[in-house]
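Chemist: I would like the atomic coordinates for the input below:
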Amino acid sequence: MLGRTFIHLPGVGPKSESSLWNAGIRTWEDFLCAPKPPVSAAKAALLRPELERSAEALALGDADWFAARLRSGNAWRLLPHFLPEAGYLDIETDGEAFPTVTAVALYHKGRLRSYVHGRNMEELHEDLAGVKLLVTFNGKCFDIPVLERVLGVRAPKAHVDLRFVLKSLGVGGGLKACEKRYGLSRRELDGVDGWGAVVLWREWERHGDERVMDTLLAYNAADVLSLEVLLAHALGDLLAATPFGAELTPPVPPMAANPFQPDPEVVEKVRAACALHHF
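Modeler: Take a look at the predicted model:
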């Protein structure tokens, strides 16, 4: 999709881009090879070098270069090209005003990594540095600012926040509501929400029960593993609104298996705490 995107260029908006597509200019190569592109001579002279720089950045796999030129609402254009490089991230905190990051899950290239405060959180820096494109749910408002402020982590500039992507498609609400919209189930973890993660951490700090930690990590992992599936659904819907939907839409993958097993007894207690918290 990036090689067919013109909206990152100076002076090109959604209408201008659609006009180019409708005029048969479907790719950068089409524009660069056209003797007389369907724009003014002055604008063509402005756009040609920008398209040449775009081609160089794409050849180098420089997702950040495009992220700096695409508005947030169009960051999804990065996805078809950089999807194999995408890293899906979610954090949990202790719920305080000045929070401790208690757990982080990062799903990247088919591997789930979990990081826990006091255990291995320092490994997140190096692992996140290997991610070209970051995918979160509400990460631009919460996860990334917290990671940067509390842990000094530097996140990729290329960042797609699924909360806003799905909202643009008319799918609103929190992550669990979006999952239900697309038929995804948390199974054993249904009824556990972000407050439940706070309760689990506090319980872990009091008693050090590994069943509690496994349940927390299972919850954190579930937040991340659903993102890949939601992203595929959203990408299909977004591409359907372009002339390239049938050609570029990726298949929806099955949700990867959660490597952590929540403890049923612990889950029941947390569900009760969540229900009481929201009463």
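Chemist: rest of the way, CA atoms for contacts and neighbours
Modeler: Noted.
Chemist: Show me the helices in the stretch 151-279 of the chain, by range?
Modeler: For the stretch 151-279 of the chain, the helices defined by DSSP state H, counting those that start in this stretch cover 162-168, 175-181, 194-207, 210-240, 245-248, 264-277.
Chemist: Looking at those, which one is packed in the most?
Modeler: Mean neighbours per residue, mean count of other CA atoms under 10 Å, is largest over the helices of the stretch 151-279 of the chain for helix 210-240, with a mean of 21.
Chemist: Measure how that helix sits relative to helix 264-277, angle-wise.
Modeler: Here the directions of helix 210-240 and helix 264-277 differ by 70 degrees (axes from the mean of the first three to the mean of the last three CA atoms, to 10 degrees).
Chemist: what angle separates helix 210-240 from helix 194-207?
Modeler: Using the same axes, to 10 degrees: helix 210-240 against helix 194-207 is 160 degrees.
Chemist: Quick check: what element follows whichever helix or strand Glu29 is part of along the chain?
Modeler: Glu29 is located in helix 28-33, with elements delineated by DSSP states H and E. With elements assigned by DSSP H and E, the helix or strand that comes after helix 28-33 is helix 41-59.
Chemist: before we go on, could you also do this sequence so I can check it against the first one:
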Amino acid sequence: MSLSVKHDCSVREHEQVRPSKTVSTVALSLTRVYVENCFLGAEGVGQTIEQRLWSQGITHWERFEPTVDGVGQTRTERIESFIDAGERALDRGNVEFFDQRFPDGCRWRLYESFRDQACFFDIETTGLDHQTSVVTTVTLHQNGDTHTLVRGDDLTDENLRAAFEDAGLLVTFNGARFDVPFLESSFDVSLDHPHIDLMPTARQVGLSGGLSEVERALGIGRDLPDVDGREAVRLWHEHERGVDGALDRLVEYNREDTVNMVPVLESLVERLDDQTFPEQP
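Modeler: Model prediction:
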């Protein structure tokens, strides 16, 4: 079974991720935070200083002036240096520049500016311990395209590396603790990418629990509400025994987990935007 066949194996077509917005240097969406709105990447600038700048109407790099009140000469020079370097990084599509400078709780701010590089992915395994369990399926979703790799077929070191080749920004749910280390310990692949983990991001807006619980809280539905991680393990073992349809159902579940992270992130970013970025006149 080839990769292209698996893409169509009884799995419905999912709605595509919205294409990247065309953004002018100043006339940005007033309800979305882009990296060009952010100043906390500058040395010595935290969210308090950033909010002070925003409150004065300095909500974009091009609105920053050396004469701004309450910042000081040294910090002003650092902000100007950050803006100069940030513009070059943005032109190059360099997500890492901002990932290295933004605090952990602000990585969600990377999404709007780099959504075309965002790779949503999820894995299914036979257990929680990588030493005694194996990865059964891996699904990646980027720019509207969804790919699933299956153990025993095309889930190989080479194919995994190729699948992540264009990923500049990883998006997972609890992937920092589970999916990423599990894959890296099971395959010859490095996933040292900028990473938005939706589990701690959801907690920033008061949502806890697993992916399904967060989806329900956000009003996001599922086609397979009766399938969970334990059922996914059972489906894999049924597939190994030759049960017809078990693999298709497992792949569909894995794909739904992955693709549903798109509206989850969109909803979380919208809520975080509302509580972070000031309304514009």
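Chemist: TM-score them against each other, please.
Modeler: For these two chains in superposition, a TM-score of 0.82 is obtained (TM-score structural alignment, normalised by the length of structure 1); 243 aligned residues with a CA RMSD of 1.7 Å.
Chemist: could the helices of the stretch 151-279 of structure 1 go into CSV alongside distance to Glu122 of structure 1?
Modeler: Shown next, in CSV, are the helices of the stretch 151-279 of structure 1 (distance: least, CA to CA, whole Å):
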stretch, distance to Glu122 of structure 1
helix 162-168, 26
helix 175-181, 27
helix 194-207, 19
helix 210-240, 17
helix 245-248, 38
helix 264-277, 28
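Chemist: Alignment lookup: His81 of structure 1 to structure 2.
Modeler: Here His81 of structure 1 is matched to Ser113 in structure 2, going by TM-score structural alignment.
Chemist: got the contact list for the closest residue in space to that match that isn't next to it in sequence?
Modeler: Spatial nearest neighbour of Ser113 of structure 2, excluding adjacent residues (CA to CA, 6 or more residues apart in numbering): Tyr34 at 5.5 Å. Tyr34 of structure 2 makes contacts with 28, 109-113, as judged by CA atoms under 8 Å, 6 or more residues apart in numbering.
Chemist: Give me the buried stretch members for the helix holding Glu29 of structure 1, please.
Modeler: Residues 28, 31-32 are the ones in helix 28-33 of structure 1 that count as buried (16 or more other CA atoms under 10 Å).
Chemist: Next: stretch 147-165 of structure 1.
Modeler: By 16+ other CA under 10 Å, the buried positions in stretch 147-165 of structure 1 come out as 147, 153, 155-156, 158-165.
Chemist: Next: stretch 70-79 of structure 1.
Modeler: 70, 74-79.
Chemist: chain center to that stretch: distance?
Modeler: Chain-centre distance of stretch 70-79 of structure 1: 11 Å, with CA atoms, centre = their mean, to the nearest Å.
Chemist: ok, residues contacting it?
Modeler: With contact meaning CA under 8 Å, 6+ apart, stretch 70-79 of structure 1 is reached by 1-2, 5, 7-8, 63, 66-67, 158-160, 164-165, 235.
Chemist: Between those, which sits nearest His277 of structure 1?
Modeler: Lowest distance from His277 of structure 1 to the contacts of stretch 70-79 of structure 1 (CA to CA) belongs to Phe164, with 26.7 Å.
Chemist: Show me what the closest one aligns to in structure 2.
Modeler: Here Phe164 of structure 1 is matched to Pro200 in structure 2, going by TM-score structural alignment.
Chemist: residues touching the most centrally placed residue in structure 2, list them.
Modeler: Closest to where the C-alpha atoms of structure 2 average out (CA atoms, centre = their mean) is Val171, at 2.4 Å. Residues near Val171 of structure 2 by CA under 8 Å, 6+ apart: 118-121, 195-198, 261.
Chemist: Swap in 7 Å and give it another go.
Modeler: Going by CA atoms under 7 Å, 6 or more residues apart in numbering, Val171 of structure 2 touches 118-121, 195-197.
Chemist: With Ala42 of structure 2 instead?
Modeler: With contact set as CA under 7 Å, 6+ apart, Ala42 of structure 2 has these partners: 78-79, 82.
Chemist: Tell me how many other residues crowd Thr100 of structure 1.
Modeler: Applying other CA atoms under 10 Å, we find 16 residues neighbouring Thr100 of structure 1.
Chemist: Going along the chain, name the strands of the stretch 51-200 of structure 1.
Modeler: Using DSSP state E, counting those that start in this stretch, the strands found in the stretch 51-200 of structure 1 span residues 86-93, 101-108, 111-116, 133-136, 159-161.
Chemist: With Phe114 of structure 2 as the reference, measure out to the counterpart of Ala55 of structure 1 in structure 2.
Modeler: Applying TM-score structural alignment, one finds that Ala55 of structure 1 aligns to Glu87 in structure 2. In this view, Glu87 of structure 2 and Phe114 of structure 2 are 14 Å apart by CA to CA, to the nearest Å.
Chemist: okay, the two: which has more neighbours?
Modeler: When Glu87 of structure 2 and Phe114 are compared for neighbours, Phe114 comes out ahead with 18 against 15, by other CA under 10 Å.
Chemist: what's the closest of the contacts of Tyr34 of structure 2 to Val150 of structure 2?
Modeler: Val150 of structure 2 has its nearest neighbour among these in Tyr111, at 28.3 Å by CA to CA.
Chemist: roughly how far apart are that closest one and Pro225 of structure 2?
Modeler: Using CA to CA, we find Tyr111 of structure 2 at a distance of 28 Å from Pro225 of structure 2.
Chemist: Alright, that wraps it up for me.
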